[in-house]
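Novice: Pasted the sequence and its predicted model underneath.
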Amino acid sequence: MGDATISGETNSSGGQTIRPEEAAHFGSLARDWWDPKGSSAMLHKLNPVRLQFVRAAIDAHWGADPESLQPLAGRSALDVGCGAGLLCEPLARLGADVTGVDAAPENTAAAAQHAEGVGLDIRYIAGEIAALDIGTFDLVTCMEVIEHVADQHAFVAALADRLAPGGLLILSTPNRTPQSQLLLVRAAEALGAIPKGTHHWDDFVTPEELRGLLADAGLTMGEPRGIGFSPGKGLHLSGDLALNYIVTATRA
């Protein structure tokens, strides 16, 4: 399930490539985004799994102490397609100076309100990632977003443009497999686990395709980790990439 939808051209004018229908879909969910039993309940279950990977990747990339409470202290972080801030807030608690960008103004408004309510100083901006003059960041995250954009090649190039020298990019996305079509689209929508119309299976990206997109943007992809599900474990990091996966990327 996507956190949000946003895309960017790489031309100097920052051409508009956000899919309006996708932005409207996710913006309509802004009101109850922080309700763990609401329409974004699946994201609340997915977020701790992502964070487990993110924390390990941060520690490995910068040689941080695994016991440190703020391994991102003194570093900047950008979450692209931030929704209402489910990932931005943990990144801020890890010490980062955080910016969240999203296509839907409803989402950034909800994110800013929630951050203020819990005492976190996070900058939220609605708009086209390639068109925003926001500089570069040590950490760039993009969770369940690339499958929603109008131009995946241009979008990845825009993400790479936001990455500071020596920086780390982390992405997660559903894999395009028969298993994901059955479970993440048909079954999940039929059972009400995600809102109808959230996923379009044809837009899912395989690890091989993502590796190529990243390479075209001058980035090297790390070894992907699957995000699987079982009745006993629930959502968890796995060696099985069939449903969903998460990866790091750095400059080649």
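Specialist: Yes, it's here.
Novice: rest of the way, CA atoms for contacts and neighbours
Specialist: Noted.
Novice: Please tell me how far the closest residue to W201 other than its chain neighbours sits from D97.
Specialist: The shortest distance from W201 to any non-neighbouring residue, by C-alpha to C-alpha, 6 or more residues apart in numbering, is to Q181 (6.1 Å). In this view, Q181 and D97 are 37 Å apart by C-alpha to C-alpha, to the nearest Å.
Novice: follow-up on the earlier one: for N47, see how far away the residue nearest to W201 is.
Specialist: Taking C-alpha to C-alpha, one finds Q181 at 21 Å from N47.
Novice: try this one side by side with the last:
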Amino acid sequence: MNQVRVPIVVEAAIAAEAARGDVPTARSGRTIRPLARTSVLDVGSGGGILAEALARVGATVTGLDASAENVAAASAHSVIDPDIAERVFYEKLLVEDLAAQLAGAVEGSVAEEPLSGAAARAPAGGFDVVVSSEVIEHVNSPAMFVAALAACLRPGGVLVMTTITRTALSYAGAIFAAEQLAGLVPPGTHDFAKFLRPDELSGLMVDAGLVPALPEPIAYNPITGRWSRGGGRVVMQYALSGTKPLQ
């Protein structure tokens, strides 16, 4: 899935940088590492598949996950490659807790206890990019989740999410085929009622103070084993980004 996720994140980050009016320092020389000098928060980072890929294109990535096992596995794997070892960090922490820590730091309520972990690594004002891929369909309070993601962004930063829409085809593919027929994931991994249509996720971004872009369909071809972007109407999975206003 990184073959579509990484370009989507890179393009969103570059667009947000341009909209902020930031001087794209040596942008022409950043084709191999277009996210150099870009801070990324990957929420629900799992084993680090996306976090490592973003680090390889130059980003400094902080990955959050609720599972200590995932954090341990991702941390162990990241040190194998010295090229990214110093730019990828993982922590067992909920994004809601990180958002509260960052808000407390701004208000001065945590001055007695120095920030540590992800909160200490967060740039002043928040992260340039917050990413959450295939996570929101598993949370119990999507509105609170999106609000916390947005709270971790700097003004002018961008949130990039991918998830599964709620259609008959998404039920057939993500639940019936993947869980019940092929056994690709354990039964019960997905709850159809938690799938969000693009308009619903867009609304949550608006409620969180973001300006959402148009959703972009993404699709997996089981025959070729490749992911693709675009293709018109969202019928299965999609990416959606939202920008935090400068003011």
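Specialist: Arrived safely, thanks for sending. Remember, it's a predicted structure, so these values are computed and weren't measured experimentally.
Novice: Would you map the helices across the stretch 101-250 of the first structure?
Specialist: 105-117, 152-161, 178-180, 188-190, 207-216 (DSSP state H, counting those that start in this stretch).
Novice: Which one, of those, ends up nearest to G85 of the first structure?
Specialist: Closest to G85 of the first structure of the helices of the stretch 101-250 of the first structure is helix 105-117 (C-alpha to C-alpha; 5.0 Å).
Novice: in the closest one, what counts as buried?
Specialist: With burial defined by 16 or more other C-alpha atoms under 10 Å, the residues of helix 105-117 of the first structure counted as buried are P105, E106, N107, T108, A109, A110, A111, A112, H114, A115.
Novice: And stretch 41-54 of the second structure, by the same measure?
Specialist: By 16+ other C-alpha under 10 Å, the buried positions in stretch 41-54 of the second structure come out as 41-48, 50-54.
Novice: Can you tell me which of these end up in strands?
Specialist: Using DSSP state E, the members of the buried residues of stretch 41-54 of the second structure that fall in strands are L41, D42, V43.
Novice: Show me how far stretch 153-172 of the first structure is from its chain's centre.
Specialist: The chain centre lies 12 Å from the centre of stretch 153-172 of the first structure; the measure is C-alpha atoms, centre = their mean, to the nearest Å.
Novice: no, scratch that, I was asking about stretch 67-75 of the first structure
Specialist: 20 Å.
Novice: Over to stretch 136-156 of the first structure?
Specialist: Computed by C-alpha atoms, centre = their mean, the chain-centroid distance of stretch 136-156 of the first structure equals 7 Å.
Novice: What sits closest to I194 of the first structure if chain neighbours are left out?
Specialist: A188 (5.9 Å).
Novice: Kindly state which residue of the second structure is aligned to the one you found.
Specialist: In the second structure, the residue equivalent to A188 of the first structure is A178, according to TM-score structural alignment.
Novice: Can you get me a residue count around its match?
Specialist: 18 (other C-alpha atoms under 10 Å).
Novice: so it touches L184, yeah?
Specialist: Yes - using C-alpha atoms under 8 Å, A178 of the second structure is in contact with L184, at 5.1 Å.
Novice: do you know how far G203 of the second structure is from N2 of the second structure?
Specialist: Taking C-alpha to C-alpha, one finds G203 of the second structure at 26 Å from N2 of the second structure.
Novice: swap that for G232 of the second structure, sorry
Specialist: Going from G232 of the second structure to N2 of the second structure by C-alpha to C-alpha gives 20 Å.
Novice: likewise W227 of the second structure?
Specialist: Computed with C-alpha to C-alpha, the distance linking W227 of the second structure and N2 of the second structure is 8 Å.
Novice: same check, this time on T243 of the second structure
Specialist: Distance from T243 of the second structure to N2 of the second structure, by C-alpha to C-alpha: 22 Å.
Novice: do E179 of the second structure as well
Specialist: 22 Å.
Novice: Comparing those two, which shows the higher neighbour count?
Specialist: The neighbour comparison of E179 of the second structure against N2 (other C-alpha under 10 Å) goes to E179, with 18 against 14.
Novice: report the longest helix in the first structure, please.
Specialist: For the first structure, the helix with the greatest residue count under DSSP state H is helix 41-62.
Novice: All the strands of the stretch 101-250 of the first structure, in order from the start?
Specialist: 123-126, 137-143, 163-174, 219-221, 225-230, 234-238, 244-251 (DSSP state E, counting those that start in this stretch).
Novice: The second one: average distance to aligned residues in the second structure?
Specialist: Relative to the second structure, and after both are superposed, strand 137-143 of the first structure has an average distance of 0.4 Å to its aligned residues, where the measure is mean C-alpha distance after the TM-score superposition for the first structure.
Novice: Many thanks, have a good one.
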